[in-house]
Structure formats: C-alpha cells, structure tokens
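Novice: Sequence and predicted structure below; questions after.
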Amino acid sequence: MCHNHSEAPELGEGLTVTTCRTIGVDPVPYLHFGSEETTNVDVIVLMTDIFGVNPFYRHLSGLLVAEGYQVVMPDMFHRLGAAAPGRDGALARRARLDDPLAMDDVERVIERTTDGNRRFGVLGFCIGGSFALLSAATHRNQVTATYYAFPKGSPGAKVPVTEPLEVAGSIAGPVLGHWGRQDYIDAGEVEELAKVLDTAPGETEVRWYSDAGHSFLAGLTENPQDSVGAAADSWRRTLAFMGSHLTPATRG
C-alpha cells in the first residue's frame, strides 16, 4: 500500500535538502530540495501518500531537482506526529487527519514557496493526489500530475474535504493523472472523473495501466531496468508533461 516500503537510492551529489516552515502563526513544516542550478527556477510541490515524508519521496524529489526544478514537500501530518509502524499505523493516523486543515496547510506552503503569477507544478500521490486536484481547482497557474488519486476523496478522514469530482470541471490548468487497472480504487469513479475533467477549461489526460496496481511507481526503483513498464512509462510522461508547461534550469 503506497510507498512505505519502496526502495530509495541515495540522494545525488549536489542536492541540498533544507527543513523550512511557513511564516506567521502556527507555521507549517516543509522540505525544500534544490541545487546550485535550480535557484529561482519553477517549483514543484510534492504531496505524499498517507505514510507522509519518507525516503522514496525524497528520492523522487532528487530526480526532479536533477531535471532542473526546485521541489517542496509539505508535511501534511505534522499536527499528528509520527505514525505507528506499518500500514495499520498509517491508517490510524490518517483517521485522525482533519482534511480541510491539512489542505489549508498545503495552501500556505504553496503561497510561501511559489510566485502567484508564475506557473508551478504539483505532483500528488494517493491522498496527496486527491489534494492536488483540489488545489488545481483554486490555482489557474498550477500544473498538476497525480498518481492513484481518489476521485471521491481519500477515505477515512476525521473531517472530510470536498471531493475532487465536485471541482474537477473548474480546473483551468493542465492535468495528467495515472491509474492502474489492478488498483483497489474504483475504476468507475476514475472514468467519471475523466469525463468531468474533459469538460474543464484546462488540458487534461487520464492514463491507464492495465497490469498495474496501487503504488506502481515503486517499479521505478525496484525494477530500474524495466524501461517499458507502468512505472518507467508514467514517469517519462510526467517529466515530459512538467517540461512542456514549466521551465526547468536545464533549459537555460
């Protein structure tokens, strides 16, 4: 379930990782990933699954920095502390999460780390994918890629938030979503979301992977020699999608 056990190679040389907080009352912690080459370039906000900040997402952040972006990763569970070990611990912590408050925390990180008039990216996974779609509905300049997002919202919240299905039709920025046919997420709900996204003002694409289940991006590190599987293909598409809408440092 999600990426708590996904392999995570060591972070590359030249990568800087800084622990930061938003300003003002009740500051929200987040990690900033960058390098000498990515100063003042476009930002990608990475929203994690229910296991929160972990080595796999640090690894993905390093890959994005290598592509020429800055990356920020909000700690959506900072109010609840660390989860007990394993899936049950993560689900128990998730059950105590106030989703509207967590979304507000994410918005404060976005406000702190992005330029309101400049495009920025959001890459979300599972609950973070659902949050990414909600955020896209309020930011016309957001470029959104998701993995395994829940069209009707991630289940199990102490206080639920608006369903992505309710707002998807108003998303003005580009969206790319990835799902696997073997996932436990209801495929009918995803198809319904795809239809609503088709009516949205922005460019949208839904990608299905027939033999993939939940957390299939784990193959990026578990099977790095597989250049045609769901993990490799979806990651290539995600990078191309971000690169077509954002300006990384490598473009000069």
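Specialist: It's in.
Novice: Could you use CA atoms for every contact and neighbour count after this?
Specialist: Fine.
Novice: Neighbours of D88, how many?
Specialist: Here the number of neighbours of D88 (other C-alpha atoms under 10 Å) works out to 11.
Novice: I'd like the distance between it and I110.
Specialist: The spacing between D88 and I110, counted by C-alpha to C-alpha, to the nearest Å, is 30 Å.
Novice: do R87 as well
Specialist: Using C-alpha to C-alpha, R87 is found at 28 Å from I110.
Novice: do D104 as well
Specialist: 10 Å.
Novice: more crowded one of the two?
Specialist: Between D104 and I110, I110 has the larger neighbour count (other C-alpha under 10 Å), namely 23 against 14.
Novice: what are the ranges of the helices in the stretch 151-252 of the chain?
Specialist: Assigned by DSSP state H, counting those that start in this stretch, the helices in the stretch 151-252 of the chain fall at 164-167, 187-198, 219-222, 230-245.
Novice: put this beside the first:
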Amino acid sequence: MTKREIEIRTSDGVAGASLFGPTAGAGVILYMDAFGPRPALDGMAQRLAGEGYAVLVPDLFYRRAPYGPFDAKTAFSVETTARQLRGLLSATTQAMTMADTGAFLDALGREGVTGPIGAVGYCMGGARALNAAAAFPDRIKAAASFHGGNLASDAADSPYHHAGRFKARVYVGSAEVDKSFPPEQSARLAEALREAKVDHIIENYVGMAHGWCVPDHGAYDAAGAERHWKRLVGFFAETLA
C-alpha cells in the first residue's frame, strides 16, 4: 500500500505525517501511542488502508522533534528514554492535539478525501480519538479507542466529560489489566455515554494487557490483536460506508 510523507501546517508549526491508501472516499486519522510514528504503526495503517480508507498517521510530538526513536518494549524501563517520553507526554496536551486535528482534517480534504472520517487511537491516542469526535462532531463519524488511558479520569480533558458533544459512534476496547483505565473508569464512561445517548460499545478484552494491539509492544498478543482488527474493520465498515 502506497505511503506518502506529507507536512501539515498547524497553529504551532509543521507536523509531519504519513498518508496511506487511496486519496478518495472515506478517511481515518490514526492517533499514535506514546512511542511515536514508526514501522509498527506504518504496518497497522497499511492494513487499515487495505480496507479502502485513506489513513493519516500524524506525529503528535512534532513540537519537540527530533526525538527518539524508541523501543516500545524497553523505553519506559530505561531511565533516560523514560524521562524523554514523560517530557514528550507532558508537553503535548489534549488541547494541542485537538487544535492540530482541525489541520489534520483539512489536510485530508486537500488530499481529496471527501467521504466520512473516522478516528482510532492506541494508548495515549485512544483518548485523543474520542476527544476528536467531541471537538469535531460534524466531521468525525466514528471514533475507536484501544487500550486508551484515562478515558474517564478526573482530569478536565478526560473524554467522558465531553460525552454530550458526541455525534459519532464510539467503540472502546479495554485491556483486562490496565492501570490507566481501571474498571471504575469503564463504568463511569459507560454511564456518561448512556446518559448522552451515544451509540457505543465498551468491550473488555479478557487476558489482554495494555498495548496488546501494537506489534512491537511488549504486551502484544497476536490472537488479541486479530480480534481487535475484526472489531475495528467491522466498526468502520458500518459507520464510514
């Protein structure tokens, strides 16, 4: 599947991004995990593009570039790289990503993507995918999070606070063991989405740990990842057709 590197001008600079697949019809923004754009995410984007979508993978950490690369299996267990990652995460707020998302959507339009737009995110990208649907309810029609963290925490930018803004369908795939999205947060998110009458599914992947979907992650699980693909492809087929 064709990959093109593009540059997207934002209010804070220029974000690098990779674009996969056909530049017509429906599009998907893939919000990265904490380890940044890399071959593992390229492979995931290429697989999704193979379903007929234009898939954009933007660098959410562009304000602090250059950085990395990081080994997703060890980066948080080595103090030097863990410090770098914590710095990148703290310096890249949800508000920044939402401002950038307007530019990402416009970039897809310039590339010829005129159909409905979906969003999917992993790890830190999970909350961003959901918040993007809240920030751009008339443009993003479907939003999915896999092992997303802090989806219903006390933080003001936690997605559950914005449930009333959703027009998109929502899918949340959570790991059985995930300190960043414990059962009490899952229940809180479900209640908020039900009260807001959001069409949604929250699914618990028993036996999976945080990061199970991403092939270079230490928690990667091949069978669980295939289950995630089945759910994601079906979800977008229903919502972006």
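Specialist: Yep, that arrived. Predicted, not measured: the structure shown is a model, and the values here were computed from it.
Novice: Could you report the neighbour count for the nearest residue to H214 of the first structure once chain neighbours are set aside?
Specialist: With C-alpha to C-alpha, 6 or more residues apart in numbering as the criterion, H214 of the first structure has its nearest non-adjacent residue at 4.8 Å, and that residue is D183. Neighbours of D183 of the first structure under the rule other C-alpha under 10 Å: 17.
Novice: Could you measure from the residue most central in space within the second structure over to G112 of the second structure?
Specialist: Computing the C-alpha centroid of the second structure and ranking residues by C-alpha atoms, centre = their mean puts G121 first, at 1.4 Å. G121 of the second structure sits 23 Å away from G112 of the second structure, going by C-alpha to C-alpha.
Novice: Equivalent analysis for A49 of the second structure, please.
Specialist: Separation of A49 of the second structure from G112 of the second structure (C-alpha to C-alpha) stands at 15 Å.
Novice: out of those two, which sits in the busier spot?
Specialist: The residue with more neighbours, out of A49 of the second structure and G112, is A49; 22 against 15, by other C-alpha under 10 Å.
Novice: Aligned to that one, what sits in the first structure?
Specialist: Here A49 of the second structure is matched to V65 in the first structure, going by TM-score structural alignment.
Novice: on average, how far is the helix or strand containing that match from the matching bit in the second structure?
Specialist: Using DSSP states H and E, V65 of the first structure falls within helix 55-66. Taken against the second structure, helix 55-66 of the first structure registers an average deviation of 0.8 Å after superposition, with mean C-alpha distance after the TM-score superposition for the first structure.
Novice: again with stretch 232-243 of the first structure
Specialist: Averaged over the aligned pairs, stretch 232-243 of the first structure sits 0.9 Å from the second structure after superposition, using mean C-alpha distance after the TM-score superposition for the first structure.
Novice: just how off-centre is that stretch within its chain?
Specialist: Centroid displacement of stretch 232-243 of the first structure relative to its chain, using C-alpha atoms, centre = their mean, to the nearest Å, is 13 Å.
Novice: doesn't T144 make contact with H245 of the first structure?
Specialist: No. Here H245 of the first structure does not reach T144: they are 10.0 Å apart, not a contact under C-alpha atoms under 8 Å.
Novice: Pick out whichever of those two has more residues nearby.
Specialist: Using other C-alpha under 10 Å, the more surrounded residue of H245 of the first structure and T144 is T144, with 27 against 16.
Novice: quick revisit: which position in the first structure aligns with the residue nearest to the centre of the second structure?
Specialist: Under the alignment (TM-score structural alignment), G121 of the second structure pairs with G124 in the first structure.
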